[in-house]
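> mind folding the following:
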Amino acid sequence: MSKPSLARGTRDFGPDQMVKRTFIFDTIRRTFQRYGFQPLETPAIENLSVLMGKYGEEGDQLLFKILNSGNYNEKLSEQDWQQDTKQLTGKISEKGLRYDLTVPFARYVVMNRGTLTMPFKRYQLQPVWRADRPQKGRYREFYQCDADVVGTDSLLCEAEIVMMLHEILPGLGITDFTVKINNRKILTGIAEAIGAAGQEGPLCVAVDKLDKIGKEKVLAELRERGFSDESINKLEPMFSLATENAPFAQLRVWLSASETALKGIEELEQVWQMTEGFGLTTPRTQLDVTLARGLSYYTGAIFEVKVNNVQIGSISGGGRYDNLTGTFGVPGLSGVGISLGVDRIYDVMDELDLFPKDQTITTRVMLTNFDAQAAHYGLGVLHELRQAGLNAEMYPDSVKLKKQLDYADRKQIPFVVLIGSEEMGSGKLTLKNMRTGEQQSGTVTELIDRIQA
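Down below sits the predicted model:
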């Protein structure tokens, strides 16, 4: 008999955790819907042809591949087994678990473009999987909450992403956070300015690790990737400008020779102006020119959200992608989106003790069960309580009252309705407040009013 265990990087969520997670989901969902986004779900399993090549070299390595069913090695030769891992994988695996929600969304848009109202705004709350090394705040299975708009290149979409983040996070009790924003066009201009035109891809992969490994190791990685010492020395303004709040003027001077960079700077300035137009009085936004986001499909604005003064890294990220649907044969559909990591948000809220105290309560009132007659009488009462919108349950067995009250106490049920022969005779039920010990009597309607009050 094997001992039960969990796969590394995955977790069970008991009732206490699920109530808190549901609070996060509901808060995010309400905001997405308020901004006109519609719900969507896609399969956990996608064809590898859909997933591969969309996340960069490192992302492809973190994809969970699924072995072909049946005798997958039946048609393999000895020579096949001697090939490198990438070539062999293509012959024994055709499917994989989704790495994020954006690429499946792009695949959905292409397959259903004839029926969608454009621009198409969708939100998606589903798990994703990455074959990463598990550590604090990093899991192999985790939930993402995405909101994307496809079919428009309007910068209003970027501004509304900023506004949604400023609603969702305070709605969860998170007030000390920073929304970092950059633009891939600026990074392209930086590559040109340091004499490494066309190398913005490797530059982004390395710079994206700045928070994790520090400046010196980023520079060392750039050398390993073939960047010259001259180019690396010219990169210095990138790190000094990262400490400025909105260094648009300084960027224009440094990157004046790059039309692409100037376009990116102009786009970000418009986003800043729009959020001011929305009336965002205390913006927690920061232009961070070192923000790269490792995913290779971003082409415009990129976002990352960090909660200040906590151990956990970013809790949200996203950006503009102009070419993602083009990889599926439909070019010209620009999109932009944001993704919130529920598991990291949960850990942050847990660390900062931000969950509402009554969120652990799932049942508001419990009915006692003294005998068969009282239980039968209680069925009508139970129905009335639920019809009034109260979460209610009856203890299923006729046992001693102490055991029933212990059950209610352990589940943190705040009210218990006691139904005995006296209550059935008079029609006046007894309501016990489990927090104060106070008891009151009244009709079902009167008790409902007291509980709701």
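> contacts, neighbours, all on C-alpha from now
Fine.
> which residues does stretch 361-376 contact?
The contact list for stretch 361-376 (CA atoms under 8 Å, 6 or more residues apart in numbering) reads 19, 378, 382, 390-401, 404, 408, 411-421, 424.
> how about stretch 67-77?
Applying CA under 8 Å, 6+ apart, the set of residues contacting stretch 67-77 is 91-95.
> which of those sits closest to V307?
Closest approach between the contacts of stretch 67-77 and V307, by CA to CA: K95, at 35.4 Å.
> what residues are up against E304?
By CA under 8 Å, 6+ apart, the residues touching E304 are 179-181, 291, 314-318.
> that one sits in which helix or strand?
Using DSSP states H and E, E304 sits within strand 301-307.
> do N182 as well
Going by DSSP H and E, N182 is in strand 177-183.
> ditto for I315
Counting by DSSP H and E, I315 is found in strand 314-321.
> ok so, going back, narrow the contacts of stretch 361-376 to those that are buried.
Taking 16 or more other CA atoms under 10 Å as the criterion, what is buried in those is 19, 378, 382, 390-395, 404, 408, 412-420.
> once you drop chain neighbours, what's closest to R21?
Nearest non-adjacent residue to R21, counting by CA to CA, 6 or more residues apart in numbering: Y346, 6.9 Å away.
> buried ones in stretch 132-147, by neighbour count?
Quick answer for stretch 132-147 (16+ other CA under 10 Å): 132, 137-147.
> what does stretch 149-161 give?
So stretch 149-161, judged by 16+ other CA under 10 Å, has buried residues 149-153, 155, 157-161.
> how distant is that stretch from the center of its chain?
On the basis of CA atoms, centre = their mean, to the nearest Å, stretch 149-161 sits 19 Å off its chain's mean C-alpha point.
> ok, residues contacting that stretch?
Here stretch 149-161 makes contact (CA under 8 Å, 6+ apart) with 118-122, 267, 270-272, 274-275, 301, 333-338.
> and the contacts of stretch 67-77, which of them are in strands?
Judged by DSSP state E, the contacts of stretch 67-77 include 93-95 as members of strands.
> which helix or which strand is home to Q286?
In the assignment (DSSP H and E), Q286 maps to strand 285-287.
> on contacts alone, who are the packing partners of that strand?
If contacts are counted by 3 or more CA pairs under 8 Å, 6 or more residues apart in numbering; DSSP states H and E, strand 285-287 sits against strand 177-183.
> before we go on, could you also do this sequence so I can check it against the first one:
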Amino acid sequence: MKPSLAKGTRDFTAKEVYRRKYIIDILQKNFELFGFEPLETPSFENLSTLTGKYGEEGDRLIFKILNSGDYAAKANDEDWNNKNSQKLIAQISEKALRYDLTVPFARFVAMNQGQLAFPYKRYQIQPVWRADRPQKGRFREFYQCDADVVGSTSLWQEVELLQLYFKSFEDLNLSVTIHINNRKILSGIAEYAGIADRLIDFTVALDKLDKIGKQGVQKEMMEKGISEEALSKLDFLFSQSSDALENLNQLKEKFGGNSNGLKGVQELEFVIKNALQLGINSQDLVFDITLARGLDYYTGAIFEVKAKDVAMGSIGGGGRYDNLTEVFGVKDIPGIGISFGLDRIYLVMEELGIFPADSDVKVKYLFANYGEAESIEALKLISKLRQHQISAELYPEAAKIKKQFAYAEKKGIENLVFLGEQEIKDQTVSIKNLESGEQKTMAVEAFLKSVL
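Here you go, the predicted model:
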């Protein structure tokens, strides 16, 4: 059978793993700098834990795991014969791969609330799975790097998370804009247009503006039963000014008597004004009134990060989800979190060519193999290098030097070291730099002194 990869998954070469690690190390350093603690949760959860948290579209993208053993024997014959998949899922699948890191985190908080010090700040860097249609920048298996705070309603958390975003991307040498909105504002707009009962349909359609454009969004809204009169009232959404605070002031006029919408405006004003006072560039922080983020659990601020110089979807996002733990029977634990899309960040950095040269870790020295007696002397020297965190290896066989050269060049090793019979006798080593072609012979002690 010809080997193949499952759709939407990838293998990662050494170079790719090193570069991904470079990104993760910077994010992890900043997470801890801002006071977040690490957490890991299982790759799969009970299906009941995940369903109903992401909206109808999200639920369809959850990878379900078939029950062990003869799962079909326990299925209802009528449902099986009628191919009633919705009823069958509950009978043949109890587990599912996690769709994101936020819902498992909420489940963890609900189970361990008595042992946690609130506000509890955690970061999590693990893979998630979605049964999505694979395309550029969109995979079925990908990593999320999340930072969340639960147990605080303070809007300073929003401000700090914006700082965390901007500092992390600055450290990665990546220019971004962060789009920000508030779900209360979206609720207020729905109320203003007389479609409060269609809030989910409204936000799900609006969230697709980047993909399907204004006409596509309006068409989808009409298909969901939103009237032309309501669409006419919503037309201002598509022609906003570049001044965030000016747009918020216009909303105040539209939200007269609309307490929920006004509260959203006030919250967003607080976040934007204080972020700007802390030195965040107003050109990099965009109030995007059409930003909806199609997840049902957001209740306040919502964020989306976009790279400036590359056509790519969002490379990060998040928001406030004050009611999420209630579905696990635990009330009054507000939360807010952001996520970094590792895979998309990697693609953007690769396209821009901004990975630093030292992000690719390579073996520094390859010692040529001349036979058993020479190899033991080479390994003694290699051990000294490794004790000082200098990467070195011995070619495993006493093959022709040409073959050993080819191995070193293919692997990208910087230096080939010759420690043959004559060098051992003279207590010297000969080193050839494979990039410059320069070769020199020096005393072993002088060599060690020069590299340690």
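> give the aligned range of the strand holding I315 of the first structure in the second structure.
Strand 314-321 of the first structure corresponds to residues 314-321 in the second structure, going by TM-score structural alignment.
> how far off centre is that stretch?
On CA atoms, centre = their mean, the centre of stretch 314-321 of the second structure falls 10 Å from the chain's centre.
> contacts for that stretch?
Under the criterion CA under 8 Å, 6+ apart, residues 297-307, 334-342, 344-345 lie in contact with stretch 314-321 of the second structure.
> name the surrounding residues that touch stretch 347-356 of the second structure.
Applying CA under 8 Å, 6+ apart, the external contacts of stretch 347-356 of the second structure come out as 19, 137, 173-174, 307, 309-310, 312.
> so which of these are in helices?
Among the contacts of stretch 347-356 of the second structure, the residues falling in helices (DSSP state H) are R19.
> nearest to L5 of the second structure, of the contacts of stretch 347-356 of the second structure?
Nearest to L5 of the second structure out of the contacts of stretch 347-356 of the second structure is G137 (CA to CA; 17.0 Å).
> count the neighbours of the residue nearest to the closest one when sequence neighbours are not counted for me.
Closest residue in space to G137 of the second structure, ignoring its immediate chain neighbours: R344 at 5.6 Å, by CA to CA, 6+ apart. R344 of the second structure: 22 surrounding residues under other CA atoms under 10 Å.
> is it true that R344 of the second structure lies in a helix?
Yes - R344 of the second structure: assigned to a helix according to DSSP: H, G, I helix; E, B strand; the rest coil.
> related to what we said a few turns ago, what's the mean distance for the strand holding E304 of the first structure versus the second structure?
Superposing on the second structure places strand 301-307 of the first structure at an average distance of 0.6 Å from its equivalents, by mean CA distance after the TM-score superposition for the first structure.
> for I361 of the first structure, the count of nearby residues, please.
By other CA under 10 Å, 15 other residues sit near I361 of the first structure.
> circling back: show me the contacts of stretch 361-376 of the first structure that map onto helices.
Short answer: the contacts of stretch 361-376 of the first structure in helices (DSSP H) are 19, 378, 382, 401, 404, 408, 421, 424.
> contacts only, for the last one.
Put plainly, it is M424 of the first structure. Counted by CA under 8 Å, 6+ apart, M424 of the first structure has contacts 374, 377.
> next one: it from L418 of the first structure, what distance?
M424 of the first structure sits 10 Å away from L418 of the first structure, going by CA to CA, to the nearest Å.
> count residues in the vicinity of the nearest residue to E167 of the first structure once chain neighbours are set aside, would you?
Nearest residue to E167 of the first structure in three dimensions, chain neighbours excluded: T31, at 7.2 Å (CA to CA, 6+ apart). Neighbourhood size, T31 of the first structure [other CA under 10 Å]: 17.
> also E326 of the second structure?
When neighbours are counted by other CA under 10 Å, E326 of the second structure registers 15.
> for it, what are its contacts?
Residues in contact with E326 of the second structure (CA under 8 Å, 6+ apart) are D332.
> what's the average distance of the strand holding Q286 of the first structure to the second structure?
Superposing on the second structure and averaging over aligned pairs (mean CA distance after the TM-score superposition for the first structure), strand 285-287 of the first structure comes out at 0.6 Å.
> quick check: buried residues in that strand?
Residues of strand 285-287 of the first structure classed as buried by neighbour count (16+ other CA under 10 Å): 285-287.
> strands along the stretch 51-200 of the second structure, start to end?
Taking DSSP state E, counting those that start in this stretch, the strands of the stretch 51-200 of the second structure run over residues 64-65, 95-97, 120-129, 141-150, 176-182.
> so can I have JSON lines of these showing distance to S259 of the second structure?
Formatted as JSON lines, the strands of the stretch 51-200 of the second structure follow (distance: least, CA to CA, whole Å):
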{"stretch": "strand 64-65", "distance to S259 of the second structure": "41"}
{"stretch": "strand 95-97", "distance to S259 of the second structure": "39"}
{"stretch": "strand 120-129", "distance to S259 of the second structure": "30"}
{"stretch": "strand 141-150", "distance to S259 of the second structure": "25"}
{"stretch": "strand 176-182", "distance to S259 of the second structure": "14"}
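> of those strands, which approaches I26 of the second structure most closely?
strand 141-150 (11.2 Å).
> next, the mean deviation of the host helix or strand of the residue nearest to E167 of the first structure compared to the second structure.
Secondary structure from DSSP H and E places T31 of the first structure in helix 15-34. Superposing on the second structure and averaging over aligned pairs (mean CA distance after the TM-score superposition for the first structure), helix 15-34 of the first structure comes out at 1.5 Å.
> residues in contact with that helix?
With contacts defined as CA under 8 Å, 6+ apart, helix 15-34 of the first structure is touched by 38, 123, 125, 145, 147, 164, 167-168, 171-172, 342, 346, 355, 359-360, 362.
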